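Participant: Pasting a predicted model and its sequence here:
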Amino acid sequence: MNHALATLIVSSVTTFLLPLDYTVASVALRDIHRDFSVSFSDQQWVINGYTMAFAALLMAGGGLADLFGRRKVFLSGLAVFTAASLLAGLAPAMLWLNVARVAQGIGAAGMFSSSLALLIQEFTGPRRVHAFAVFGVASGLGASLGPFIGGLAVDLGGWRWAFLLNVPFGIAMLVLGLLRTRESKDPDATRLDLKGLMLFSGAVLLAVYSLVMAPQMGWTSPTIVSTLAAAAVLAIAFVPVELRRSYPLIELRLFTDRTFLGASLAPLVLSIAFWGLFLYTPLYFQGVLGYSPLQAGMAMLPFAVPLFGAGPLGARLAGRISSRALLAIGQLLVAIGAALLAFAPLYSGWTDYAVGGLISGLGTGLINGEMSNVAISIVPVSRSGMASGINSTMRIVGMTAGFGGIGAVQVVAVSHDLTSRAGRLHGLHRNLSALATDVATGNINGTAASVPTPVRGAFHAAANHAFATGMRAAFLVGMCVALLGAAASFTLIRQPPSDTASDAVGTQPLSGVQA
């Protein structure tokens, strides 16, 4: 097996595992709650701990990869991720599981931040376009198939297998990577921008914490307001530090290039509009329709199926139409799919969601690879680790923003609908706000069990209607975000697809941007 093929296999398989691990845990939460008898907010850290570590350290991984070697950072991250997956699957207590999930996020940051840089090194020209298409398909499939694979694992072997299934794949890719991938790094790198790293990672960590906790604590709570303000202060302080650096963690002048800005916004938008909604839909199937984890995972397959064929189709289209047109079309399809989902009948089963899911999945699959190709091809190859880190950070922060921001929309819509329907039920008016927050997380049966028996049936019906109404509001927000993203891509991105795939872009930055 040659180095290029081995690199593509290792990058794609591990990239499949990373978003898979984000979504697979969502269908295991109910069984984890049953085994450890913890609160719903405590068990949410199974997802939040992974997400926060992943997002906060992505740029650190990119900087380390350019300085010490992309292969070295990638394989180190893979080793940590695999070992942490084993520890998570064997966890005897909730604290052990949450610590293991944080460790998984740390390993994932090292892997994901350097995987694109490894591909840049091995592929040029049209072959790079196709390699990025395969990479995009792997990433999309990992996220889309997460609920199905997680549901299958939980139903057949218990929640521990949602994490243990990473171990054999991780070991196999670690062996292949050690044997057949090649090292590269930035020859001009002299030292890591530690001050910039601390400011940026701190800002991302606080921002992600605010986004994941705001749906539970409320956007106006003192904790959320304080952490958001602190994140803003660190982000503002980061800018002058980076502008003074000769070798910054992030070359901020890249964002003055319209094409780089447009290509960097695309993964942010797509993660909010598609993946943010995707993470909530299984909660609807399980909470409102009563599906098992496996049934909920199967109901999500219409979102995933188009990704099998849309990636190669997107690679072929990239050679025929401009990058800005392709990215705009993909996001427009996501908006159309979200609109169809929003206007599906309340209490819809999976068949009513199938068409909207197929169209959204098609749009996502078409551009998953091209988004990365356009952004990273603008940057000199020597700084591809940094560019990979930026692109990956945009994806993960967007996914978190989608989950948190759309979660806030969900809570508001659920609270409004539940108040109007259950507000007159005896004994509930004082606790309705807290009950609505619990309902918005999908824990409908558990919330209904906590209310007085005489009104339990009426409350359960009201809660089902409120959650379905909240999902409709969330889909409408996703539609608007995707439309704005399509307009931004078409307006900002300038160069034709032949430029993004050429070898020249690896050495000549566009628009006079110096990296």
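Facilitator: Sure thing, it's come through.

Participant: going forward, measure contacts and count neighbours with C-alpha atoms only.
Facilitator: Fine.

Participant: can you give me the strands in the stretch 301-450 of the chain?
Facilitator: Along the stretch 301-450 of the chain, counting by DSSP state E, counting those that start in this stretch, no stretch forms strands.

Participant: All the helices of it, in order from the start?
Facilitator: 301-318, 323-342, 350-377, 384-422, 432-440, 444-449 (DSSP state H, counting those that start in this stretch).

Participant: need those helices in CSV with mean neighbour count and distance to residue 121, can you?
Facilitator: Converted to CSV, those look like this (neighbours: other Cα atoms under 10 Å; distance: least, Cα to Cα, whole Å):
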stretch, mean neighbour count, distance to residue 121
helix 301-318, 22, 19
helix 323-342, 26, 22
helix 350-377, 26, 11
helix 384-422, 25, 9
helix 432-440, 22, 45
helix 444-449, 18, 50
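
Participant: Reformat the ones you listed as TSV; add distance to residue 271.
Facilitator: TSV is the format used below for the helices of the stretch 301-450 of the chain (distance: least, Cα to Cα, whole Å):
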stretch	distance to residue 271
helix 301-318	14
helix 323-342	11
helix 350-377	9
helix 384-422	5
helix 432-440	20
helix 444-449	26
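
Participant: Among the ones you listed, which comes closest to residue 466?
Facilitator: helix 384-422 (4.8 Å; Cα to Cα).

Participant: which stretches of the chain form strands?
Facilitator: Assigned by DSSP state E, the chain shows no strands.

Participant: Between the helices of the stretch 301-450 of the chain, which one is closest to residue 52.
Facilitator: helix 384-422 (8.8 Å).

Participant: residues contacting the closest residue in space to residue 67 that isn't next to it in sequence?
Facilitator: Nearest residue to residue 67, sequence neighbours excluded (Cα to Cα, 6 or more residues apart in numbering): residue 189, at 5.3 Å. Residues in contact with residue 189 (Cα atoms under 8 Å, 6 or more residues apart in numbering) are 66-67, 247.

Participant: Which one, of the helices of the stretch 301-450 of the chain, ends up nearest to residue 465?
Facilitator: Nearest to residue 465, of the helices of the stretch 301-450 of the chain and by Cα to Cα, is helix 384-422 at 7.8 Å.

Participant: Against that first model, consider the following:
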Amino acid sequence: MDTTNSPDTARRLVVLAAVCMAALALPLAFSGGAVATPAIGRDLGGGPVATNWITNAFMLAFGSLLMAAGTLADRFGRKRLFACGVAGFTLSSLALGFAPTLLAVDLLRAAQGVAAAAALAGGTAALAQEFDGHARTRAFSALGTTFGIGLAFGPVLAGWLIAHFGWRAIFTTGALAGALSLAFGVPRMRESRDPHARRLDWAGTATFTAALTCFTCGVIEAPTRGWTSAAVIGLLAAFAVFALAFVVIELRAARPMLDLSLFRYPRFVGVQVLPVATCYCYIVLLVVLPLRFIGVEGYDEIHAGWLMLAISAPMLVVPFVAATLTRWMSAGAISGIGLVIAAAGLYALGSALRAGAGAAAVGPMLAIGVGAGLPWGLMDGLSVSVVPKSRAGMATGIFSTTRVAGEGVALAVVSALLAALTAVQLRAELAQAQPGAVAEAAARLAAGDLAHAAACVPGVAHATLQAAYYTAFGFLLDGLAAVTLLCALAAFAFLSRVRVHDGPADGELHTPVCASTQ
């Protein structure tokens, strides 16, 4: 055994453990925050829009700033940005434990998202500098496993913490993970930066963030204000303007934050479909299912967390199975098959939940977790396998942004759609009720607040409200199944012959989308 490298090996392992510890806090902040939403609403009050922002504020800030954070890490130092991100996450998590109002919770969740973007961008870039070859592959596999553990056990841990210590304990746990990472990992990191790093694309970052913010705000406000209200129309119009401005800025920039020319490659477009699919077949369920189980069906947080384990636990195993299957099948085909399984699980879950949650829902939820887990472990490798090697860094940045920003958009869209579908069902049942009261009740139900929904329409039995919500939820799952199936077809069409290690050499060109005859 070569002892000369032992101290450096030990140091690298400590750095890996620190980045994994910080990464563990991110999915806990996401899934734990979703489970805590009903408890936060009961404690601090607030309407459905404010409670929706508990999760959406975190995801919006996280997704919109991830690409910018990568640029800052290269320019100012990976260790520095990671340390700043983890410190910010730790402090905002501690502050959430003392938040006096729902507005304070929402603002601090946005601050958590900003810090999470810095921590993830700096941490992954630091790992890439610390490890090489097979060691780098193992390091990033460990990082992916950590995310899987956080997603799998986040709901259970959150339920246990809420039951025994209250919802504030969830965020204190995140602060503890951040503090451990700062204390043991950051001092052992080596600073690194890219001497040729480009300047931050301020115009691109500002317009991209503004576009995402306007779209998310408009969709969240629509269920209570109405889709035809001036505020909602104005926000969606502003989204269109900012999105167009972002595209123009990136096309004209000498070194753009997002190189839109990569979308000329059909396989690259196909890879972006995979995170979109997992957003709609998996990620959104980590939020809407706990809201249903706890806020509408009356489960306590612990039992809801155990029930959620059926959909999240497969993430601990299935990505490794998918990696093994690549010896015999293409990654694209495995991903497509997984999405078909997830679509079937979504359709079956709609039937299983028609009369309320129970044992019948476990099988479909397992199918969804297994189906989503197959592309989950392959997407990152595919994102760099379908473009020239010289553009792999940009491809990874675009893919990460598509994944994280897509999650925030998907949450906003699905929440608004569930509220709209519930409102349609309630209007059919409550023909004499005021439209405004029905819209408010539907928005409350979609946010997992049965008690306040009943207060909006006095005299209406809880069972009537639940029945309308269950029917709307079934239609929502059918729609998610259709979206997932379409994404599966796209994966088969674009990626069925792509293997994770099939990346093209520098200068090799794929057929652009505009010129494709297939």
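Facilitator: All right, it came through fine. What you see is a predicted model; the values in this text were computed from it and never measured.

Participant: still on that earlier bit, which of the contacts of residue 189 of structure 1 also appear as contacts in structure 2?
Facilitator: Among these, the contacts conserved in structure 2 (both residues aligned by TM-score structural alignment, their matches' Cα atoms under 8 Å) are 66-67.

Participant: In TSV, list the contacts of residue 189 of structure 1 along with neighbour count and distance to residue 73 of structure 1.
Facilitator: What follows is the contacts of residue 189 of structure 1, written out as TSV (neighbours: other Cα atoms under 10 Å; distance: Cα to Cα, whole Å):
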residue	neighbour count	distance to residue 73 of structure 1
66	28	9
67	22	10
247	17	19
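
Participant: and of the contacts of residue 189 of structure 1, the nearest to residue 118 of structure 1?
Facilitator: residue 66 (10.8 Å).

Participant: Tell me how far the aligned residue in structure 2 for that closest one lies from residue 204 of structure 2.
Facilitator: Under the alignment (TM-score structural alignment), residue 66 of structure 1 pairs with residue 74 in structure 2. In this view, residue 74 of structure 2 and residue 204 of structure 2 are 17 Å apart by Cα to Cα, to the nearest Å.

Participant: now swap in residue 407 of structure 2 and tell me
Facilitator: Counting by Cα to Cα, the gap from residue 407 of structure 2 to residue 204 of structure 2 is 20 Å.

Participant: that older thread, just put the contacts of residue 189 of structure 1 in TSV and tack on distance to residue 152 of structure 1.
Facilitator: Rendered in TSV, the data for these read as follows (distance: Cα to Cα, whole Å):
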residue	distance to residue 152 of structure 1
66	39
67	41
247	47
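
Participant: Which single one of the contacts of residue 189 of structure 1 is nearest to residue 434 of structure 1?
Facilitator: For the contacts of residue 189 of structure 1, the nearest to residue 434 of structure 1 is residue 66 (47.5 Å; Cα to Cα).

Participant: Isn't that closest one up against residue 387?
Facilitator: No: between residue 66 of structure 1 and residue 387 there is no contact under Cα atoms under 8 Å: 10.1 Å.

Participant: so what's the aligned residue in structure 1 for residue 360 of structure 2 up against?
Facilitator: Aligned counterpart of residue 360 of structure 2 in structure 1: residue 352 (TM-score structural alignment). Shown in contact with residue 352 of structure 1 (Cα under 8 Å, 6+ apart): 341, 344-345.

Participant: Check the gap between residue 352 of structure 1 and residue 344 of structure 1 for me.
Facilitator: From residue 352 of structure 1 to residue 344 of structure 1 the distance is 6 Å (Cα to Cα).

Participant: Counterpart of residue 144 of structure 2 over in structure 1?
Facilitator: With TM-score structural alignment defining the correspondence, residue 144 of structure 2 maps onto residue 136 in structure 1.

Participant: Touching, that match and residue 365? I think so.
Facilitator: Yes: between residue 136 of structure 1 and residue 365 there is a contact under Cα under 8 Å: 7.2 Å.

Participant: Mutual contacts of these two, please.
Facilitator: residue 311.

Participant: Give me the number of neighbouring residues for residue 91 of structure 1.
Facilitator: The number of residues packed near residue 91 of structure 1 is 16, by other Cα atoms under 10 Å.

Participant: and it, what pairs with it in structure 2?
Facilitator: Match for residue 91 of structure 1 (TM-score structural alignment): residue 99.

Participant: Now that match: closest residue in space, sequence neighbours ignored.
Facilitator: Per Cα to Cα, 6+ apart, closest to residue 99 of structure 2 is residue 105, 5.8 Å.

Participant: does the one you found really touch residue 96, like I thought?
Facilitator: Yes: the criterion here is Cα under 8 Å, and residue 105 of structure 2 meets it with residue 96 at 6.1 Å.

Participant: picking that back up, could you pull up the residues touching the match of residue 66 of structure 1?
Facilitator: Residue 74 of structure 2 neighbours (Cα under 8 Å, 6+ apart): 125, 192-194, 197.

Participant: that older thread, aligned to the residue nearest to residue 67 of structure 1, what sits in structure 2?
Facilitator: Per TM-score structural alignment, residue 189 of structure 1 is aligned with residue 197.

Participant: any idea how far its match lies from residue 71 of structure 2?
Facilitator: From residue 197 of structure 2 across to residue 71 of structure 2, the span is 7 Å (Cα to Cα).

Participant: Now do the same contact list for residue 147 of structure 1.
Facilitator: Contacts of residue 147 of structure 1 (Cα under 8 Å, 6+ apart): 23-24, 26-27, 282, 293-294, 296-298, 300.

Participant: residues in contact with the equivalent of residue 382 of structure 2 over in structure 1?
Facilitator: In structure 1, the residue paired with residue 382 of structure 2 according to TM-score structural alignment is residue 374. Residue 374 of structure 1 makes contact with 259-260, 263, 323, 497, 500-501, according to Cα under 8 Å, 6+ apart.
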